[in-house]
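1. pasting a predicted model and its sequence here:
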Amino acid sequence: MTQTVTIDGPAPLTGTFFAADAPRAVAVLNGATGVPHRFYRHFAAWLAETQNVSCLIYDYRDFATSARGHVKKVTATMLDWGLHDTQAARDWVSARAEGLPIWVMGHSLGGLLLARHKRTNEIARVITVCSGPVHTTDHPWPYQAMVRALWFGVGPISVATFGYVPARLSGLGTDIPGPVFKQWKRWCTTHGFFAADASVPAAPEAALTCPIRMVSLSDDQSVPPNAVARLADLYPGSPTQHVVLNPNDFGLTKVGHTDAFRRQNAALWPALIA
């Protein structure tokens, strides 16, 4: 069964819940920056229909189906998306879990700030995909040149001109709100990522203790495996497992940062949750 839902939190969020007939767990999937929740619908349906794991997918505040006005008026930050909205979505799942194990899945941004959640003892397992505290210097060339152009040229000029980064310039195919872009840039161009950002609350020591499966793709130039490996530093209280998947091993030629969740790459899906 598929259901459109509204998640109450600091800001209203719109999502879709895929309910398994006989669930063994319930999951929330936190998406990547600038990726609408409908992109994950085939994966969420697969979880519910073949793995007996109910799954919530949703859009961050003021983005895609959660948008409430023009993007140039959005005041949401990267922290709002990556912490406050992921907390609200997990709260929604927790209230309906009925004693089932709760999985938290995070794609890119969606896996970075979970140690700062409340009631982390409710989480049975975490699965992250292409998520890590990446720095500009982690990107291989010539891809790094494109990223530098976004951070130091196209992005700031767009925000100053339009108030946001238009879809045709963001490289993501979606509009990125100005405050989100500014904080995103600051994190990714600072060694230590968000450690120097005073707006990011400190995480309680060893706040998260459940197992974390960190999945990276060998051909991901946006958050390469070496950056994914550093994600373990953000979760010192959890046993972590870093798995690097090579698309060729699954009969695929190219996957990269985003496309692990595309239906044509479904051969990867059992390895994501193994």
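-> It's in.
2. when you work out contacts or count neighbours from here on, use the C-alpha atoms and nothing else.
-> OK.
3. let me see the contact set for the residue most central in space within the chain.
-> The centroid of the chain falls nearest to G110 when counting by Cα atoms, centre = their mean (2.4 Å). Going by Cα atoms under 8 Å, 6 or more residues apart in numbering, G110 touches 29-32, 82, 86, 128, 131.
4. okay, now the one to match up with it:
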Amino acid sequence: MNTFEALTITCKDGYSLSARFYTASAMQKKNCPVLICPATGITQNFYQAFAEWLTTQGYDVLSFDFRGIGRSLHGPVSQSEASIVDWGQLDIPAAIETLLYKTQADQVILVGHSAGGQLLGIVPNHEKVAKVVAVSGSTGHVKGLKGRTRLLAPVMFNVIFPLARITKGYGPTQAIGMGENLPKDVAREWAQFCSKPGYIINAIGKKVASAHDYHNQITCPITSIWATDDEIATQANVKDLLRLYPKAHTEMIELQPQEYGHKGIGHMLMFRKSHQNLWPVIEQHLSV
């Protein structure tokens, strides 16, 4: 038996996204529903246990797959024209509107995992977001990476992706254990955006018109929660993300795995059932 209602989100350009709506099961429902925006190449399945748990805390929840990923991939990935810019300008706005329609709320709380928390600055209906909690949220700037990822990222971005674009027509991230394979433009933008500080800010004036840069207009609170053993969302890269929102109240929450009884948390484990004792940490920062 499904714990969710399967939905189709229709974006402004007519593209359809696969989504799941979870209804609050607690007696007292929270005013703002939660929108879960996924990490690059990660499907909504990954967040199901967390979404179900949030419903027990009184939250209505919507999760979805970005275009070109999971159930929002229509046809071969090599033929997908999806881009990260599309995710921010088209997919997230449509998901916000769908969740507001389903709940009749005025605003949503955005829980963004990695890339899902990096794109608010190009979301046209950003004023409908009451708060952002960016889990493993940072810019992923290559010079701010740590450990093995600092060595592997340049190879993936500068060698694997360009070659695969020619030979396969997509970014082969599945083969290296990094989620679903990526549409070619998603892979290319990921490499471009992480090569310099600021991530999506590098698209402004290029793929994103200056008039559609909303970073300086955003005033909702933004909290980034990351782990000390995260090789991508390092302290330097978290700071790099939060500096992009000069008018927003920002907060950095650093988690040490040992304090919660874990050998590691890294970039991905905060949403795993094995790490569900971290979920109340996320939830306590959802209040507006």
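-> Perfect, I can see it now. Predicted model, so just to flag it, every value in this text is computed and none were measured.
5. circling back: so what corresponds to the residue nearest to the centre of structure 1 in structure 2?
-> For G110 of structure 1, the aligned residue in structure 2 is G116 (criterion: TM-score structural alignment).
6. returning to what we had before: what is the nearest of the contacts of G110 of structure 1 to N52 of structure 1?
-> L29 (15.2 Å; Cα to Cα).
7. aligned against structure 2, show me the partner of the closest one.
-> By TM-score structural alignment, L29 of structure 1 lines up with I36.
8. now swap in V134 of structure 1 and tell me
-> So V134 of structure 1 corresponds to G140, using TM-score structural alignment.
9. now that its match has come up, it's in contact with A233, right?
-> Yes: if you go by Cα atoms under 8 Å, G140 of structure 2 and A233 touch, sitting 6.1 Å apart.
10. which residue ranges of structure 2 form helices?
-> Secondary structure of structure 2 (DSSP state H): helices at 48-56, 84-86, 92-103, 147-155, 161-167, 184-194, 235-242, 279-283.
11. just tell me the aligned range of the second one in structure 1.
-> Right, the one you point to is helix 84-86 of structure 2. Using TM-score structural alignment, helix 84-86 of structure 2 pairs with 78-80 in structure 1.
12. which outside residues touch that stretch?
-> For stretch 78-80 of structure 1, contacts defined as Cα under 8 Å, 6+ apart pick out 61, 179-181, 183-184, 200.
13. quick revisit: would you turn the contacts of G110 of structure 1 into CSV with neighbour count?
-> As requested, the contacts of G110 of structure 1 are exported to CSV (neighbours: other Cα atoms under 10 Å):
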residue, neighbour count
L29, 25
N30, 29
G31, 27
A32, 23
G82, 23
T86, 29
T128, 27
S131, 28
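14. now for the residues you listed, which pair is the farthest apart?
-> T86 and S131 (14.5 Å).
15. who's in contact with the counterpart of P154 of structure 2 in structure 1?
-> Superposed on structure 1 with TM-score structural alignment, P154 of structure 2 falls opposite R148. Neighbour list for R148 of structure 1: T136 [criterion: Cα under 8 Å, 6+ apart].
16. same question, the one 3 residues further on
-> Going by Cα under 8 Å, 6+ apart, W151 of structure 1 touches K185.
17. tell me which residue of structure 2 matches up with S218 of structure 1.
-> In structure 2, S218 of structure 1 lands on T228 (TM-score structural alignment).
18. do I have it right that D229 of structure 2 meets G264?
-> Yes: at 6.7 Å, D229 of structure 2 counts as touching G264 under the criterion of Cα under 8 Å.
19. list the residues that contact both of the two?
-> P257.
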